[in-house]
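K.L.:
dropping a prediction and its sequence here:
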Amino acid sequence: MIYKNVTDISLGPIVKIAIDAGHEILRIYNRYDYDIEFKNDCSPLTMADKQSHQKIATQLQKYYKNIPILSEEGADIPYSERKSWNTFWLVDPLDGTKEFIKRNGEFTVNIALIENQKPVLGVIYVPVLDTLYVAKVGVGSFKIKHTKQCRLDDDKDIMEQGTVLPCSKNEDVVKVIASRSHLSQETEAFIEQLKEKHHRVETMSSGSSLKLCLVAEGACDYYPRFAPTMEWDTAAGHVIVEQARGYLYTVEGKQSLTYNKPCLRNPWFIVENR
């Protein structure tokens, strides 16, 4: 297809690609006998990461030949090549590999479409929960549980069968979600500042991009991230949060995150829905 703008992309095929990749991850997750490698930055890598990447990349290239792909497991594309990309897929085939290894179920498949350095479409699938979060500019942000029971062929199906986000709100208590694997002193200081401003503050932990999804749906009010992340960690969740009327902004300058930077590392940021 010849891409003009995000309205040319139906959510249905992207959702199917994410769910199929999630099923491949579960197939390996349930085996218990997979090998664990370590990348140059000492982060873990499993067969599930590789297989999910291959499945997603193959399907995206099949349906959208003219849109390039940047994936965590294929992130060695030099900036000299990708700097000309106005539109591209940004993929984390298994977000939360540490949670996958710990077997706590808090891992996701993330697929985002970036246009002019901003995410305009995002799909996050939680394989263990069979739960989908999806958003598209001009359509909205939705949560769908029990996807096996749903028809999800196009935007209309998703709008009809999904729950519009946010779907809950904490009035009496401020809830803060933090990373299960990357809790920093700065995050703890941020939580203490909230406690000085609000009568009741509760904290909770989660892995992967689930934190962004929980803010988008209103289950949490803040997600402070004062620790390293990469662009593929946040892109899909970013648009899901924004289309749910939430905010994701940098700590320095309170600017929206941008994508396809020369260095793919994100600055520290805060996500909120209040």
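P.N.:
Great, that's in hand.
K.L.:
contacts, neighbours, all on C-alpha from now
P.N.:
Noted.
K.L.:
can you give me the helices for the stretch 151-274 of the chain?
P.N.:
Along the stretch 151-274 of the chain, the segments classed as helices by DSSP state H, counting those that start in this stretch run 155-161, 185-197, 210-217, 231-243.
K.L.:
so of the ones you listed, which one's packed in deepest?
P.N.:
Each of the helices of the stretch 151-274 of the chain was scored by mean neighbour count; the highest is helix 231-243, a mean of 28, by mean count of other CA atoms under 10 Å.
K.L.:
any idea how far that helix is from the chain center?
P.N.:
5 Å (CA atoms, centre = their mean, to the nearest Å).
K.L.:
show me what it is in contact with.
P.N.:
The contact list for helix 231-243 (CA atoms under 8 Å, 6 or more residues apart in numbering) reads 71-72, 90-92, 95, 110-114, 119-124, 133-137, 140-142, 208-209, 212-213, 215-216, 247-248, 259-260, 264-266, 273.
K.L.:
and the angle from it to helix 210-217?
P.N.:
Taking axes from the mean of the first three to the mean of the last three CA atoms, to 10 degrees, one finds that helix 231-243 is oriented at 10 degrees with respect to helix 210-217.
K.L.:
Ala21 contacts Ser52, doesn't it?
P.N.:
Yes. At 5.0 Å, Ala21 counts as touching Ser52 under the criterion of CA atoms under 8 Å.
K.L.:
common neighbours of those two, please.
P.N.:
Joint contacts of Ala21 and Ser52 (CA under 8 Å, 6+ apart) are Pro93.
K.L.:
which one, of the helices of the stretch 151-274 of the chain, ends up nearest to Thr7?
P.N.:
Thr7 lies closest, by CA to CA, to one member of the helices of the stretch 151-274 of the chain: helix 155-161, at 10.1 Å.
K.L.:
which residues touch Gly138?
P.N.:
Applying CA under 8 Å, 6+ apart, no residues contact Gly138.
K.L.:
what segments of the stretch 1-150 of the chain are strands?
P.N.:
In the stretch 1-150 of the chain, the segments counted as strands under DSSP state E, counting those that start in this stretch are 36-38, 44-46, 69-71, 87-95, 108-115, 118-126, 131-136, 140-145.
K.L.:
which residues are contacting the last one?
P.N.:
Read that as strand 140-145. By CA under 8 Å, 6+ apart, the surrounding residues in contact with strand 140-145 are 129-135, 158-159, 161-166, 217, 240-241, 243-244.
K.L.:
quick check: angle from that strand to helix 210-217?
P.N.:
Here the directions of strand 140-145 and helix 210-217 differ by 110 degrees (the same axes, to 10 degrees).
K.L.:
and strand 140-145, what's buried?
P.N.:
140-145 (16 or more other CA atoms under 10 Å).
K.L.:
higher neighbour count, Ala21 and Ser52?
P.N.:
Ala21 (27 against 24; other CA atoms under 10 Å).
K.L.:
circling back to that earlier point, which of the buried residues of strand 140-145 lies closest to Asp35?
P.N.:
Lys145 (30.7 Å).
K.L.:
okay, pairing it with this:
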Amino acid sequence: MDINQPEKLTEIAEIACSVAWGASDILSSYYNSQTKDLDIKNKKDGPVTKADLAANKHILENLRAKFSDLDFGYLSEETFDVKKAEPIAKDWVWIIDPLDGTRDFIDKTGEYGFHIALAYQGRPVIGIVGIPEAGKLYYAVKGQGTFVQTKEDQKITPIEVSERKVPEDLYLIVSRSHRDERFQKLIDTLPFKGKKYMGGVGGKISTILEQESDVYISLSGKSAAKDWDFAAPELILTEAGGKFTYETGKPVFYNQGDVRKWGCIVATNGNCHELLCEKITEILAEIDK
């Protein structure tokens, strides 16, 4: 498949969105059921439930069936061997997180989601983030903008980030927990107007799209976020007018072998991205003295 085929990418995205709605229904059925056993298993990188596995099975089986004629690779949280750290030997790779925010799912906060991205040579060209309990699917195709589709009426609406332009007017979106001392010092030092709280990376980025917040920061510590946490959220943000880079300004590449994203990644509404990256670099240098 040629990367310079926007109509083909749009067609693939539409099919992938239909698969995503199926995954949304599966996750929601487990979330809202009083009878389904989640069979929670606590692994090194966090808990895994039957819902993760059921959504993963649905996404992989349907993408493989619907795109059997295309030479796609598949990188999913539930099937990728992080220890081997070998890239998938394909130009085109689906990157999948079947349940983003498993702890929120278990704790019944409603703040969970899932991610489906298609990357070409390490960069996302299709991104889908589903938020089942909000009944929303955010999706983007490279160069075509970001849209939100609602489950209730299937209405599709273009969506863009806020126009807030100075750090003192921006809102930071963070988790309620999962912050080590270094990260806490960083966000306490930055001059934001306020903080908002949300579980899951996709959920956090959706608040930037909805103009409820403006900045998300990922700072690795003993562990790091992974490819499937970022690939789809990155594209829905950047196609809505935002920016998503390392604090150095370098882009994030996926399917590079080691899926762990060490360092500091900054996602913003784009209006003062470079200034924030400079401030973050300076603050981290001071913290790390």
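P.N.:
Looks like it came in fine. The shown structure was predicted, so the numbers you read here are calculated from the model rather than taken from an experiment.
K.L.:
TM-score for the pair, please.
P.N.:
Aligned and superposed, the two chains score 0.86 in TM-score terms (TM-score structural alignment, normalised by the length of the first structure); 254 aligned residues with a CA RMSD of 2.0 Å.
K.L.:
picking that back up, any chance of the helices of the stretch 151-274 of the first structure in TSV with distance to Ser80 of the first structure as columns?
P.N.:
TSV is the format used below for the helices of the stretch 151-274 of the first structure (distance: least, CA to CA, whole Å):
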stretch	distance to Ser80 of the first structure
helix 155-161	35
helix 185-197	35
helix 210-217	31
helix 231-243	17
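K.L.:
closest to Phe38 of the first structure out of the ones you listed?
P.N.:
helix 231-243 (18.1 Å).
K.L.:
the closest one vs strand 118-126, what angle?
P.N.:
100 degrees.
K.L.:
now helix 231-243 of the first structure on the second structure. Mean distance?
P.N.:
Following superposition, helix 231-243 of the first structure is found to deviate from the second structure by 0.6 Å on average (mean CA distance after the TM-score superposition for the first structure).
K.L.:
show the contacting residues for the alignment partner in the first structure of Tyr197 of the second structure.
P.N.:
Residue correspondence to the first structure (TM-score structural alignment): Tyr197 of the second structure is matched to Ser205. The contact partners of Ser205 of the first structure, taken as CA under 8 Å, 6+ apart, are 177-180.
K.L.:
conserved subset of the residues you listed in the second structure?
P.N.:
Contacts conserved in the second structure for those, using both residues aligned by TM-score structural alignment, their matches' CA atoms under 8 Å: 177-180.
K.L.:
most surrounded residue in these?
P.N.:
With neighbours taken as other CA under 10 Å, the top of those is Ile177, carrying 26 neighbours.
K.L.:
that one touches Met204, doesn't it?
P.N.:
Yes. Here Ile177 of the first structure reaches Met204: they are 4.8 Å apart, a contact under CA under 8 Å.
K.L.:
which of the strands of the stretch 1-150 of the first structure sits closest to Thr229 of the first structure?
P.N.:
Nearest of the strands of the stretch 1-150 of the first structure to Thr229 of the first structure, taken as CA to CA: strand 87-95 at 11.0 Å.
K.L.:
can you list contacts of the closest one?
P.N.:
Strand 87-95 of the first structure is contacted from outside by 21, 25, 48-50, 52-53, 56, 67-73, 107-116, 208-209, 231-233, 235, using CA under 8 Å, 6+ apart.
K.L.:
rewinding a little: and which of the kept ones among the contacts of Ser205 of the first structure is nearest to Leu60 of the first structure?
P.N.:
Nearest member of these to Leu60 of the first structure, counting by CA to CA, is Ser179, at 29.9 Å.
K.L.:
what does the closest one correspond to in the second structure?
P.N.:
Here Ser179 of the first structure is matched to Ser175 in the second structure, going by TM-score structural alignment.
K.L.:
follow-up on the earlier one: out of the helices of the stretch 151-274 of the first structure, which is closest to Pro44 of the first structure?
P.N.:
helix 231-243 (14.8 Å).
K.L.:
matching residues in the second structure for the closest one?
P.N.:
Under TM-score structural alignment, the match for helix 231-243 of the first structure in the second structure covers residues 227-239.
K.L.:
and for stretch 118-137 of the first structure?
P.N.:
Mapped onto the second structure using TM-score structural alignment, stretch 118-137 of the first structure spans residues 123-142.
K.L.:
list the buried residues of that stretch.
P.N.:
By neighbour count on 16+ other CA under 10 Å, the buried set for stretch 123-142 of the second structure is 123-133, 135-142.
K.L.:
between the two ends of it, how far is it?
P.N.:
10 Å (CA to CA, to the nearest Å).
K.L.:
please apply the same query to stretch 86-106 of the first structure.
P.N.:
End-to-end for stretch 86-106 of the first structure, by CA to CA: 32 Å.
K.L.:
kindly report the same for stretch 27-41 of the second structure.
P.N.:
17 Å.
K.L.:
what's the spacing between the residue most central in space within the second structure and Glu278 of the second structure?
P.N.:
Taking CA atoms, centre = their mean, the centroid of the second structure lies closest to Pro233, which sits 3.4 Å from it. As judged by CA to CA, Pro233 of the second structure and Glu278 of the second structure stand 23 Å apart.
K.L.:
now do Lys196 of the second structure
P.N.:
From Lys196 of the second structure to Glu278 of the second structure the distance is 22 Å (CA to CA).
K.L.:
between those two, which one's more packed in?
P.N.:
Lys196 (16 against 13).
K.L.:
quick one: contacts for the nearest residue to the more buried one once chain neighbours are set aside?
P.N.:
Distances taken as CA to CA, 6 or more residues apart in numbering place Ile173 nearest to Lys196 of the second structure, at 4.8 Å, with adjacent residues excluded. Neighbouring residues of Ile173 of the second structure by CA under 8 Å, 6+ apart: 195-198, 204, 207, 213-216.
K.L.:
could you tell me which of the residues you listed belong to strands?
P.N.:
195-197, 215-216 (DSSP state E).
K.L.:
need the counterpart of Ile69 of the first structure in the second structure.
P.N.:
Matched by TM-score structural alignment, Ile69 of the first structure corresponds to Tyr74 in the second structure.
K.L.:
distance of the closest residue to its match other than its chain neighbours from Lys250 of the second structure?
P.N.:
Excluding its sequence neighbours, the residue lying closest to Tyr74 of the second structure (CA to CA, 6+ apart) is Trp94, at 4.8 Å. Distance from Trp94 of the second structure to Lys250 of the second structure, counting by CA to CA: 22 Å.
K.L.:
these two: who's more crowded?
P.N.:
More neighbours surround Trp94 than the other of Trp94 of the second structure and Lys250, with 25 against 10 (other CA under 10 Å).
K.L.:
if we look at stretch 244-260 of the first structure, which residues are touching it?
P.N.:
Outside stretch 244-260 of the first structure, the residues within contact range by CA under 8 Å, 6+ apart are 82-83, 114, 117-119, 140-141, 164-166, 215-217, 231, 235, 238, 241-242, 266-274.
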